[in-house]
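> have a look at this fold, sequence not included:
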């Protein structure tokens, strides 16, 4: 391919549904690309004009009218450059997920995505009609084959573009992050290059959208599959493709660094895009709330984070000490509301029911619900959103209280197993201690009963988390998990807890997806089911 074509990849963070705002952002990035790189072609992510995924907003004709008006506006105001933009459009067959080429003050071509994903978090066939034709267009004498996201995971669209005369593949994406995704992308893209012999540019979206998190890491390859460009993860920007000259590769981070940055960006975008002035975190002195507080501060700044300590008769003095110390480390304002008063009031109110019966989860959950009421009252009065602090291990087995510690607007750790919680907390402490060391070394406890420990109710997290990964993320059977060396009774108990607590998870707030399979729209199990009665 001729290297005379200058290409810039616009790694942007659109707001779903804000077509006018996204169009302004696109125009600004086109201008930046031209000024900073001299690029003749600027490439934007999949559905950048609407944001991804727009879901049922696509059913509104007003949105599609806004898209067409915005495309014409971009064409009018970027007449000197060529641009590829992801946007929906209608033709005689129906609604398309498109790559739109704009240049010379007009729309030059529209390409319809050929492979619509309908698995995991994707349900594009609900909205779009698949295309069946390649689109190869000439930009400054270079013939470009347009493809959209999933197209590149199959050999046929890329081969068809090559056979139609393409000299370069352009692939636009809204590819969500999870811990294994980067390696999967590299392997897939290089396979398409090996099959076609064509160089490729791949641009990906950045930012949080409800449960989904997009990491960017846009890429460019030459025709031999050598990596020329890797844009930074979790950062917006315009990046020039070095078809001639040295490769420009942003560094890769480790699992903990990537996961932590994903959680920070997810919290930031959920709070800011939804207009919350700040967040509230119930700080217990345990590791989950400690990590949640650190993430919140890194996402929003200490001034927009409020910590609330709500000790009970079972709260150890060290828990309160560690919570106060962490607030001092992070510069976070805090409030303290002991819950003995409201707890006693509930016990007295319910005495006709409780009298003569042994204490159980009822009394424990009352304490958690006292705290939930306090946090939501603060949220109502201040407008700040409550961040819940439960992790994936707890959500999996139901070790959480509805309308108590599950009450809130967003759950940063919803897809973070407990063992990873500890790893992330230690990673955050790598340069400066913000989470007191004692929080990381003492046995975890909900502190809702005398001398309570998580291990009283659950297997050790080092045992629990692998079992959950096998069953939740890989869909293994009990027998397959037992074959890995786990005790059958423990596996059956864990699987039973996962299945019977689906009703709780349906009522949990959204949280950042960082694993290949998260609870929420990614994993959809029925609440009412007889499956758990027969384990194999």
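Good, I have the coordinates. All of these numbers come straight from a predicted model, not from anything done at the bench. Numbering: from 1, shown residues only.

> when you work out contacts or count neighbours from here on, use the C-alpha atoms and nothing else.
Fine.

> which one in the chain is furthest away from the centre?
The centre of the chain is farthest from one residue, residue 356, which by CA atoms, centre = their mean lies 47.7 Å away.

> what's near enough to touch residue 189?
152, 153 (CA atoms under 8 Å, 6 or more residues apart in numbering).

> which SSE is it in?
helix 181-196 (DSSP states H and E).

> next SSE after that helix?
strand 200-204.

> helices or strands up against that next one?
Other elements packing on strand 200-204 under the criterion 3 or more CA pairs under 8 Å, 6 or more residues apart in numbering; DSSP states H and E are strand 7-11, strand 168-173, strand 219-221.

> pipe these into JSON lines and attach distance to residue 530 and mean neighbour count per row.
Below are the helices and strands packed on strand 200-204 laid out as JSON lines (distance: least, CA to CA, whole Å; neighbours: other CA atoms under 10 Å):
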{"stretch": "strand 7-11", "distance to residue 530": "46", "mean neighbour count": "28"}
{"stretch": "strand 168-173", "distance to residue 530": "39", "mean neighbour count": "27"}
{"stretch": "strand 219-221", "distance to residue 530": "46", "mean neighbour count": "26"}
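
> hold the first one in mind and look at this next one:
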């Protein structure tokens, strides 16, 4: 296709994996995306704030940061004088003394056009009104014989911007996105995009970021839709790369030729991919050589280890078994078998001497008081001490293994099993931990570096969960059965349902009230938990924000 020809247009959807603040690195990734475009490409379309990384949070307010971004934009714009394709990028941009979330068209050696984000999201994980100012309703951009209606992410989620662009003569809606993963998000995006197409009668291109940034992970899955909402092109999920789309002018408007349509990744596979990509990028972008995991013989640590091996490779995963007098022979055997199946190094450090040492140190203070959870927590904290010592010595990051069910109700020990730098299960309920473990034993994620077969013995999945901090202990000594607990938590956390509504679903009222009180009391623990990959609609920390000091629960 010839770029000067008014009847054809070649547009490339470029999924880029940026790092917040790495302006030079992100600039190079944009250059590589432009270079990877097919011959004759007119325009390379990239994601939201791809030059700065998303979300930049308060970093974007630094004038030095803004200056570096502007220099990088000018540099890339100059490079477009080489006769190659134009490129549409996302970057923070100052206009009329205000800072905006912007889309910039770079073409012919200069900044050809700028469009400012109109709708700034301020809910859930988004806090854009804190750092950006909204722009005016955007006008279409005239580009090589076509009128492009350029929007930035949230602009597509309501009808106003697309409707305005349609009324002003846009022929193709183009959306730059930084849309984080959560369960079933792919379908939500495509359904919303199809609504904008139906309302305007226009085709649409949607380009998303890919990769992990702290708790958020971006799944790519960019696409092009016909005016009828049919997917004509879809880029692979979870992969950086460039996907071409070819457009022709017909009497009814611009039409996208049928192209590559990658399959959507859904369900357990998408959750597992999110955890894997999130961990891989957190470790890699923060330059950790690898991770350390306390491998207990239980399902949480086994699944965490499997994700770590799939993300990093077995040579970058160091596991440690830390038995106590309460550790069963089954747990020792299961931990060893998990390590063998995954091909990871497994050390053993007995914590009994530490238990005795702490007991001796505290005997005088505790004289006359019966043993209770204090002594149990000393075991968990002894294990945390061992893991952090190894981390200090080797430079590896401790990977925490607690799940969302435990974090919801505070069934975890501060400075014990909660210590660490990152948690892949932080937003995964226990019932989903079981389902993911079964899935991984039968499947292997695309791009995974782990073994193709089983990653844990069936006994790890089927045996009753236990912290093994005393003899004959199981989680259900302290908690409702997990299928019941997770159902209640889904109502309280994900849906913000009332106690009455949850009881109406068939749950026991005293149990629901007990879980609500546990959920409320554990807020102080969650504030001290390490970051972890956002999976659900209401992840702790970024999505669900409650006060620690809270007198309302006492009234329930």
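Done, it's in. Keep in mind that what you see is a predicted model, and the values were worked out from it rather than measured.

> need the TM-score between these chains.
The pair, once superposed, lands on a TM-score of 0.98 when counted by TM-score structural alignment, normalised by the length of structure 1; 533 aligned residues with a CA RMSD of 1.2 Å.

> of the helices and strands packed on strand 200-204 of structure 1, which is nearest residue 272 of structure 1?
Closest approach to residue 272 of structure 1 among those (CA to CA): strand 7-11, 19.0 Å.

> what's the residue farthest from the centre of structure 1 aligned with over in structure 2?
In structure 2, residue 356 of structure 1 lines up with residue 368, judged by TM-score structural alignment.

> contacts only, for its match.
Counted by CA under 8 Å, 6+ apart, residue 368 of structure 2 has zero contacts.

> quick one: it is in a strand?
No. Going by DSSP: H, G, I helix; E, B strand; the rest coil, the assignment for residue 368 of structure 2 is coil, not a strand.

> distance of it from residue 362 of structure 2?
12 Å (CA to CA, to the nearest Å).

> and residue 255 of structure 2, by the same measure?
The value you get for residue 255 of structure 2 to residue 362 of structure 2, if CA to CA is used, is 76 Å.

> out of the two, which sits in the more crowded spot?
residue 255 (22 against 11; other CA atoms under 10 Å).

> after the strand or helix carrying the more buried one comes which helix or strand?
Residue 255 of structure 2 belongs to strand 253-256 when assigned by DSSP H and E. Heading C-terminal from strand 253-256 of structure 2, the first helix or strand you meet, by DSSP H and E, is helix 267-285.

> which bit of structure 1 covers that following helix?
Against structure 1, helix 267-285 of structure 2 falls on residues 255-273 (TM-score structural alignment).

> what lines up with residue 496 of structure 1 in structure 2?
So residue 496 of structure 1 corresponds to residue 517, using TM-score structural alignment.

> how deep is that match tucked in, by neighbour count?
15.

> swap in residue 523 of structure 2?
Residue 523 of structure 2: 22 neighbours (other CA under 10 Å).

> isn't it right up against residue 546?
Yes. Using CA atoms under 8 Å, residue 523 of structure 2 is in contact with residue 546, at 7.3 Å.

> quick revisit: just say helix, strand or coil for the match of residue 496 of structure 1.
Assigned with three-state DSSP, residue 517 of structure 2 falls in the helix class.

> look up how far residue 515 of structure 2 lies from the residue nearest to it when sequence neighbours are not counted.
Excluding its sequence neighbours, the residue lying closest to residue 517 of structure 2 (CA to CA, 6 or more residues apart in numbering) is residue 553, at 6.5 Å. Separation of residue 553 of structure 2 from residue 515 of structure 2 (CA to CA): 11 Å.

> again with residue 401 of structure 2
22 Å.

> compare those two (neighbour count), which wins?
Shown here are residue 401 of structure 2 and residue 515; by other CA under 10 Å, residue 401 has more neighbours (24 against 20).

> span of stretch 51-65 of structure 1 from start to end?
Using CA to CA, first and last residues of stretch 51-65 of structure 1 are 15 Å apart.

> other residues contacting it?
By CA under 8 Å, 6+ apart, the residues outside stretch 51-65 of structure 1 that reach it are 14-19, 22, 46-47, 88-89, 127, 174, 209.

> so which of these wins on neighbours?
That'd be residue 46 among those, by other CA under 10 Å, with 31 neighbours.

> which stretch of structure 2 lines up against stretch 130-148 of structure 1?
Under TM-score structural alignment, the match for stretch 130-148 of structure 1 is residues 134-152.

> touching that stretch from outside, list them.
3-7, 48, 100-103, 113, 115-120, 161-162, 164-166, 168-177.

> with stretch 236-244 of structure 1 instead?
3, 6-13, 29, 32-33, 37, 39, 206, 216, 220, 222, 228-229, 231, 248.

> got a ChimeraX select line for the buried ones in the residues you listed?
Those of the contacts of stretch 236-244 of structure 1 that count as buried under 16 or more other CA atoms under 10 Å are selected in ChimeraX with:
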select :6,7,8,9,10,11,12,13,29,32,33,37,39,206,216,220,222,228,229,231,248
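
> if we can go back for a sec, now the helices and strands packed on strand 200-204 of structure 1 in CSV, with distance to residue 337 of structure 1?
Output for those, formatted as CSV (distance: least, CA to CA, whole Å):
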stretch, distance to residue 337 of structure 1
strand 7-11, 44
strand 168-173, 47
strand 219-221, 50
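
> can you check which of the ones you listed gets nearest to residue 81 of structure 1?
Evaluated with CA to CA, these place strand 7-11 nearest to residue 81 of structure 1, the distance being 10.7 Å.

> how much does that closest one stray from structure 2?
Superposing on structure 2 and averaging over aligned pairs (mean CA distance after the TM-score superposition for structure 1), strand 7-11 of structure 1 comes out at 0.5 Å.
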